[in-house]
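In: got a predicted structure here, sequence first:
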Amino acid sequence: MDTLEGLADPIRRVGVRIEGVVQGVGFRPFVHASAQRFGLTGHVGNDTAGVVIEAEGPCEAVAGFLTSLRADAPPLATVEQVDVVELVPAGGRGFRIVDSDTSGPRGPRGPRGPRRTLVSADSATCEACLAELFDPRDRRYRYPFVNCTDCGPRYTIVRDVPYDRPNTTMAGFPLCGECAREYHDPADRRFHAQPVCCPDCGPRLRIVDPAGRSLGADPVSRAVELLRAGDVVAVKGLGGYHLATDATSDSATAALRSRKHREDKAFAVMVATLDDARRLCAVDDCAARALVDRRRPIVLLDRRHPDGVADAVAPGNRRLGVMLPYTPLHHLLLRELAAPIVLTSGNVSDEPIAYTDDDALARLGGIADAFLVHDRPIHVRADDSVVSPWRGDAVPVRRSRGYAPEPITCSREFPRPVLACGAELKNTVCLASGRRAVLSHHIGDLKNAETLRSFTEAIEHLSRLFDIEPAVVAHDLHPDYASTRYALERTGLDPVGVQHHHAHVAACLADNGVDGGDGVGGADDRAIGVAFDGTGYGLDGTVWGGEFLLATCADFERVGHLATVPMPGGEAAVREPWRMAAAYLRGATDGVDGVDDLAVARRQGARWDQVRRLLDSRLSMPVTSSAGRLFDAVAAVLGVRDTVTYEGQAAIELEQRADVGHSDGYEVGIADDGGMLVVDGPGLVRAVLDDHRRGTDLALVAARFHNALAAAVARTCREIADRTGVRLVALSGGVFANRFLLTRTVEALEGDNLTVLTHSRVPCNDGGLSFGQAVVAGARDRAMR
């Protein structure tokens, strides 16, 4: 090798490729500064797979530089892979940032295949930008679009890769001279920050009425006036429109609830500071970390002062969804208003969030009194994410803004690229290639044309961004799901049908890095999967939802379930839990007097009698093992909820009423039906009924029910473990979003020396189902090779 004159340390030149979340996060300026610190020459640039570097200097300096690429990376960066090749020293002066290469990924030795760049998720406003926002001497004072390489919009404004301004919705805002100077100055924190702008060259804020007429020259102050007056203001955020109103006003919140047709489901609340959150709710260290995290999710917290917000915000709910401001506009509103606001998705219930201006005015005109709008387009709609603190971790309930499209790394590679289409409710889609699974933002319930269009747009957009052309399409087995129909209509792809609850269990296994099992390694490859949810298409013609599976990621065997009961009225039984009470009580009380004199029967009157006659007839009706329907029955028996206005409402309110301080429960029978373990749900409902009739406090009865079900799960798993030698248990399905049930179940399983896996990266509900489908498809693909 050549050496520098007078130095013993030989010269080394390396070519470096870095993959991961390394575009739009200040990685090139970081590399430039690091190279200067080590005295290296060369260059750094983006391509459609990540960041490429050539660096030359003394061997010791190059080694230090390579170490710093991982150790000192910018806060928003995720370095997944660093490939280094040795090059012939070429000399040169200085270290440059070069223009992006859009022709495709190229390594130091030539083409590198398809695009693999990772687009960063949107990130909350950083402290440096906040300081400028509220500094009267700064040129961005009170400018609601201040951002830098450490914060601001990313995924929601990206049209294509590489992540450069022309490929974002900022393309229509040419940089002014001052912003251009910052953008091109390697020493500036806005160096190559693609959304950089200022009041002279960036987006503009306006406030208008539902007809589009201006309501004032100072949009923020006018919006605050309207909020103080009890009005509803539609606010354009990062991933779509929100509906905001004064969270301390019963009349304002009730008006929003009425106009939005959201009868009961709790609203989220935004507060200005962490201290404000602590005044409303119990905030431990885990919750505090989640609240201030750059993703700024809604965090579900136990309420400390129920009178801190209006009763209509979260009626009858002991928990409150709280978030902190994550855009400069939010900070301006909350600082001036000095009160918490309701901030809920800008839609009518069951519709997708509005994200284009024309659509917002059309769909929200009957809800909002005013619109706080701006002219920066949103390319991808993305609802707020929701997390629930549990055992020191912020467990995702809805994984969307701030998380998507950052990939989930799997322990095994997918032999061929997979598109997984998810479920009908809480839909997400997943694209998997290599060892990455890219889970989309929350799409919602595929029950209307607008949501279905969002579903197809998400697939097309993620396929383009990540250059993934799927060869396999995974789908649920339910033939009437819109996602299933879409999958089966995709010609040229190999379809893989995945049973709903197997997908749940596989998602939990892969969430914990246990996705290597292909069903060929005996007991050590398997896990006991417990999948509890509301509805899933069963292999035996029944509706599953309370399942015990002996599973690998490739296949499964059903080894237990909750006892099946009829669903009188089919889908009507999902909307009306009292019907499930009638079904469960019929199964538990044959020959017992007084069932028709229950309070639930008196509340329903003639309808109860009709359903009882239907149950006694020979008419065919769906049969279910659903844990969700078991919760419905108990909620109706206890008078908690006879009808629901949103999915899972009865179970959520039953958990809310339970006294978590009680640890005793009812005895639950577990039968062996030809090797199949069957948990006696009807007997459990009968025990609840008997206790309730004795006048036992509802909170205690609800707690005993939760404890009994948790103990029954543990006993069933222990029996399966004894029979098979499998001692790994994976808990999944939306019912395990119930923290009381989850905690008691895990405690009981761990007490039996079983290893328990729960979700930490993807939701346990159907929002994580597409990830599980992709994992199953990949495992089956591997098993065939």
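Out: Nice, thanks for sending it over.

In: from here on, contacts and neighbour counts on C-alpha atoms
Out: Fine.

In: mind listing the strands for the stretch 351-500 of the chain?
Out: 370-374, 386-390, 393-398, 408-420, 430-439, 472-476, 494-498 (DSSP state E, counting those that start in this stretch).

In: no, scratch that, I was asking about the stretch 201-350 of the chain
Out: 205-208, 233-236, 241-246, 268-270, 298-302, 319-323, 341-345.

In: these: which one's closest to residue 747?
Out: Checking the strands of the stretch 201-350 of the chain against residue 747 by C-alpha to C-alpha gives strand 298-302 as the closest, at 21.0 Å.

In: run the chain-centre distance for the closest one.
Out: Computed by C-alpha atoms, centre = their mean, to the nearest Å, the chain-centroid distance of strand 298-302 equals 14 Å.

In: now stretch 574-585
Out: 30 Å.

In: just give the number of residues close to the closest residue to residue 611 other than its chain neighbours.
Out: Spatial nearest neighbour of residue 611, excluding adjacent residues (C-alpha to C-alpha, 6 or more residues apart in numbering): residue 568 at 6.6 Å. Residue 568: 23 surrounding residues under other C-alpha atoms under 10 Å.

In: if I pick residue 568, what's in contact with it?
Out: Listed by C-alpha atoms under 8 Å, 6 or more residues apart in numbering, the contact partners of residue 568 are 579-580, 583, 611, 614-615, 621-622.

In: buried among the residues you listed? Make that a PyMOL selection.
Out: Remark: buried members of those, expressed as a PyMOL selection using 16 or more other C-alpha atoms under 10 Å:
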select buried, resi 579+580+583+611+614+615
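
In: the contacts of residue 568: which two are farthest apart?
Out: 611 and 622 (13.8 Å).

In: could you check how far the residue nearest to the spatial centre of the chain is from residue 556?
Out: Most central in the chain under C-alpha atoms, centre = their mean is residue 399, positioned 1.1 Å from the mean C-alpha point. According to C-alpha to C-alpha, to the nearest Å, residue 399 stands 27 Å off from residue 556.

In: return the closest of the contacts of residue 568 with respect to residue 46.
Out: residue 622 (56.0 Å).

In: residue 310 contacts residue 252, correct?
Out: No. Counting by C-alpha atoms under 8 Å, residue 310 stays clear of residue 252, with 9.1 Å between them.

In: more neighbours, these two?
Out: Neighbour totals were compared for residue 310 and residue 252, and residue 252 leads with 24 against 19 (other C-alpha under 10 Å).

In: tell me the contacts of the more buried one?
Out: 230-232, 245-246.

In: picking up where we left off before, how close does the residue nearest to the centre of the chain sit to residue 497?
Out: 24 Å.

In: can you check residue 765 too?
Out: For residue 765, the distance to residue 497 - C-alpha to C-alpha - is 19 Å.

In: pick out whichever of those two has more residues nearby.
Out: Applying other C-alpha under 10 Å to residue 765 and residue 497 shows that residue 765 carries more neighbours, namely 25 against 19.

In: buried ones in stretch 58-67?
Out: Buried, per 16+ other C-alpha under 10 Å, within stretch 58-67: 58-59, 61-62, 65-66.

In: this is the comparison structure:
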Amino acid sequence: MAVRVDGVVQGVGFRPFVHALADRFGLAGHVGNDAAGVFAEVEGARQAVADFLTAVREQAPRLAVVERVTAAEIAGLGETGFRIVPSPAGGGARTLVSADSATCDDCLRELHDPADRRYRYPFVNCTNCGPRFTIVRSVPYDRPATTMAPFPMCADCAREYHDPGDRRFHAQPVCCPACGPALRLLGGPAGDPIESTVDLLRTGHVLAIKGLGGYHLAVDACDDAAARLLRSRKHREDKPFAVMVPGLAAARELCEVDDLAIRLLTDRRRPIVLLPRRQGSGVAGAVAPGNRQLGVMLPYTPLHHLLLERLAGPIVLTSGNISDEPIGYRDDEVRERLGPIADAFLVHDRAIHIRTDDSVVRPFRGRAQLMRRSRGYVPEPVTAAFPRHVLACGAQLKNTFCLAKDRRAFLSHHIGDLENYETLRSFTEGIEHFRRLFDVHPEVIAHDLHPEYLSTKYALEQDDAELVGVQHHHAHIAACLADNGVAGPVLGVAFDGLGYGPDGTIWGGELLLADLAGFTRVGHLAPVPMPGGTAAIKQPWRMAAAYLDTAYGAGVPGLDVVRRNESRWPDVVALGHRAINAPLTSSAGRLFDAVAAILGTRDAINYEGQAAVELEQLADPGERGAYRSTITPGEPLVVVGADLVVSAVDELRAGVPVPLIAARFHNGVAAAIAHACVTLRERTGVGTVALSGGVFQNLLLLARTAEALERAGFAVLTHSRVPANDGGVSLGQAVVAAAQAG
């Protein structure tokens, strides 16, 4: 019987698993990797072969994802015994590459066993854990095609590697202290690198630590001076830092941890999990200033385990970069760029082939809501239909790209904001790597409509494929459809910061009647000027000026936000009146900015979406009151966001506590969405709503909106496998291009 297995079946112990099954059922033959996946030939009793095929489908290794098993009768070769054969050269790459996985329990036992030859070895791994995607140069997944190629196995490791009964049988990253990568501390005291690093962290120093997908910057999370020093050197004024803790007990001391949080924290992907923080936890105020949430993760490499066990407390572990650049991963470049930030570097000599930042999730309604999809998730594909090979270039902010063919969309790791050379280089190099790895030759290139996005410019420079422009908010809704495995039609609510509208205005508070192939704009927030253009994004008080002028005209009440900016207020309002550098926008993100500024959160931001994030943190989650907004009938209908602003101003002047106002505003937005969707259901007959866009990373708004829609009888689609923010746009672009091509 000739057998082929498709899915994530390389680098996960699948060949030794098949070998063990063949021995169990008394079958002869062979198994191997090729560019398409795993192939095998087995011969023996008919029932034994049938039982073997069932076991292949149902008992696969922990990291494997079996998509399909096919078998065909062939003539027997009279083989005796069963063996693993070398990978053949050539052939188009169709196999799937496994994501990096956290250290398994078996390897942790070895790490802590003084009698084991890998005792305290920071690179212990096996077929069930360790580096995968970040070290793969090409497929088939064999050691010479990884960054472990420079490390010839010693006799002991080779014996394990070739023993079908060993956990490391054909584990490509297998190594030990005698033959594998080594740890060094640069710029610190001599001696054991782990002990010296721990001593430096305990005495307030900033350390750069090389991880699976890049370098991190670390300080003691309970040392406020060290956290402030890191902020100053990294130029990261307010954005929260992530924290790594030794284990679940430590996580419970810092945050509220329920059963879902435990599943997310201990998942083999080991993402950063955003959880409600406990008061008096001991974490320094500078780690996550003004934030009721804390991003927590557990150790996912042996090196992390060794460090955290010695420290016995939490550390800040944030991306090793200068603000707005991608995570650093090339050793020489990192030491040059992070030299002004880090006091010392904990490094090793196993190269990282592709940079991969930590993934970020939030628990929501019994499952994870991905905010950043990267290490541990990439390159696992999303299933959809792609009759032609597609490259989707994504958006400008939180960029990802997507390469797709046949039944699979390979969404990239988090690239970041395409605003500098380093990020653009990561984008272009990543596309080329994915093209080689998955043998995708784009016939269609999808891109955003915004002509100034660097991702769009890249697409337009390609001359060997058909170009498909995809409207930004249609891409958001299409991504939500693909995330949920449905084709539509739906009423799509796409709320975000901004996206280029076909009418020349800046969209961002959109109600679309959409399927994968197309959309109609059936509603939106009432447009207001964006005084100063991009300056209004960085200075939310400008949006407050625009909304207050829209609502009150010359009779704007004497609010603190007006007094704080009184010298510039008339000029900014005049920009809107004269329509000079003040494009109209229906952006929901800008409405949130306006209310945040009015309520006094901040007039200027240090990172994208900061004002809205802090408005969510400010809101009282127990408050159920809601402001009302006018829905102006028409095609499209219009939701008057200024009504919500007026209600917030009235209550602010009446002395209502700000947390209640912030909550009632959130609830009012949710009620307006539900009201508008009910009206649109009467027109269209569509009873399913898809929620997407960066504004729906706000879990208070997402929960209130989903509840209001469900009370009104709608089925509600939200994101889980890909982010609601612009990190999911490339997937949406890809499925739209495929639907239009079909």
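Out: Received it, and whenever you're ready, just let me know what you need. Being a predicted model, the structure only gives us computed values, none of them experimental.

In: returning to that earlier point: which one among the contacts of residue 252 of structure 1 gets closest to residue 532 of structure 1?
Out: residue 245 (36.3 Å).

In: what is the neighbour count of the closest one?
Out: 29.

In: also residue 94 of structure 1?
Out: Around residue 94 of structure 1 there are 14 residues (other C-alpha under 10 Å).

In: spatially, what comes nearest to it if we skip its sequence neighbours?
Out: In space, residue 94 of structure 1 is closest to residue 41, 4.8 Å off (C-alpha to C-alpha, 6+ apart).

In: I'd like to know how far the counterpart of that neighbour in structure 2 sits from residue 50 of structure 2.
Out: The alignment partner of residue 41 of structure 1 in structure 2, by TM-score structural alignment, is residue 28. To residue 50 of structure 2, residue 28 of structure 2 is 14 Å away according to C-alpha to C-alpha.

In: find the residues that touch each one of those two.
Out: With C-alpha under 8 Å, 6+ apart, residue 28 of structure 2 and residue 50 have no common neighbours.

In: which ones among the buried residues of stretch 58-67 of structure 1 map onto helices?
Out: 59, 61-62, 65-66 (DSSP state H).

In: okay if I get those residues as TSV plus distance to residue 127 of structure 1?
Out: Output for those, formatted as TSV (distance: C-alpha to C-alpha, whole Å):
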residue	distance to residue 127 of structure 1
59	37
61	32
62	32
65	28
66	29
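
In: now do the helix or strand where residue 21 of structure 2 lies: which elements does it pack against?
Out: For residue 21 of structure 2, the element it lies in under DSSP states H and E is helix 14-24. Secondary-structure packing of helix 14-24 of structure 2 (3 or more C-alpha pairs under 8 Å, 6 or more residues apart in numbering; DSSP states H and E): strand 28-34, strand 37-43, helix 46-58, strand 82-84.

In: again, only this time at 7 Å
Out: strand 28-34, strand 82-84 (3 or more C-alpha pairs under 7 Å, 6 or more residues apart in numbering; DSSP states H and E).

In: nearest to residue 414 of structure 2, out of those?
Out: Among those, strand 28-34 sits nearest to residue 414 of structure 2 (C-alpha to C-alpha), with 28.4 Å.

In: and the residue nearest to the centre of structure 1, what is it in contact with?
Out: Going by C-alpha atoms under 7 Å, 6 or more residues apart in numbering, residue 399 of structure 1 touches 385-386, 441-442, 762-763.

In: hmm, 8 Å instead?
Out: Contacts of residue 399 of structure 1 were listed using C-alpha under 8 Å, 6+ apart, and they are 385-386, 441-442, 762-763, 767.

In: likewise for residue 270 of structure 2?
Out: Counted by C-alpha under 8 Å, 6+ apart, residue 270 of structure 2 has contacts 101-102, 264, 297-300, 376.

In: counterpart of it over in structure 1?
Out: In structure 1, residue 270 of structure 2 lands on residue 296 (TM-score structural alignment).

In: what's the spacing between its match and residue 373 of structure 1?
Out: 21 Å.

In: tell me who's in contact with residue 395 of structure 1.
Out: 387-389, 759-763.

In: check residue 701 of structure 2 too.
Out: Contacts of residue 701 of structure 2 (C-alpha under 8 Å, 6+ apart): 666-667, 669-670.

In: over to residue 589 of structure 1?
Out: Residue 589 of structure 1 sits next to 595, 686 when contact means C-alpha under 8 Å, 6+ apart.

In: state the helix or strand in which the corresponding residue of structure 2 for it lies.
Out: Matched to structure 2 by TM-score structural alignment, residue 589 of structure 1 sits across from residue 552. Under the criterion of DSSP H and E, residue 552 of structure 2 resides in helix 541-552.

In: next structured bit after that helix?
Out: Next along from helix 541-552 of structure 2, by DSSP H and E: helix 560-564.

In: how far does that following helix sit from its chain's centre?
Out: 37 Å.

In: show residues contacting it.
Out: With C-alpha under 8 Å, 6+ apart, helix 560-564 of structure 2 has contacts from 541, 544-545, 569, 597-598, 600, 603.

In: so residue 730 of structure 1 sits right up against residue 528, yeah?
Out: Yes. With contact defined as C-alpha under 8 Å, residue 730 of structure 1 counts as touching residue 528 (6.2 Å).

In: which residue numbers in structure 1 go with stretch 311-331 of structure 2?
Out: Using TM-score structural alignment, stretch 311-331 of structure 2 pairs with 337-357 in structure 1.

In: do me a favour and get the end-to-end distance for the matching stretch?
Out: 25 Å.

In: likewise stretch 229-246 of structure 2?
Out: Start-to-end, stretch 229-246 of structure 2 (C-alpha to C-alpha) is 23 Å.

In: what span of structure 1 lines up against it?
Out: Using TM-score structural alignment, stretch 229-246 of structure 2 pairs with 255-272 in structure 1.

In: give me the contact list for that stretch.
Out: 232, 245, 247, 277, 298, 312-315, 317, 320-325, 331, 334-335, 338-344, 347-349, 366-367, 645-646, 649.

In: drop anything exposed from these.
Out: By 16+ other C-alpha under 10 Å, these give 232, 245, 247, 277, 298, 312-315, 317, 320-325, 331, 334-335, 339-344, 347-349, 367, 649 as buried.

In: how much space between the match of residue 589 of structure 1 and residue 8 of structure 2?
Out: 59 Å.

In: can you give me the helices in the stretch 451-600 of structure 2?
Out: 454-461, 472-484, 534-538, 541-552, 560-564, 569-578, 588-598 (DSSP state H, counting those that start in this stretch).
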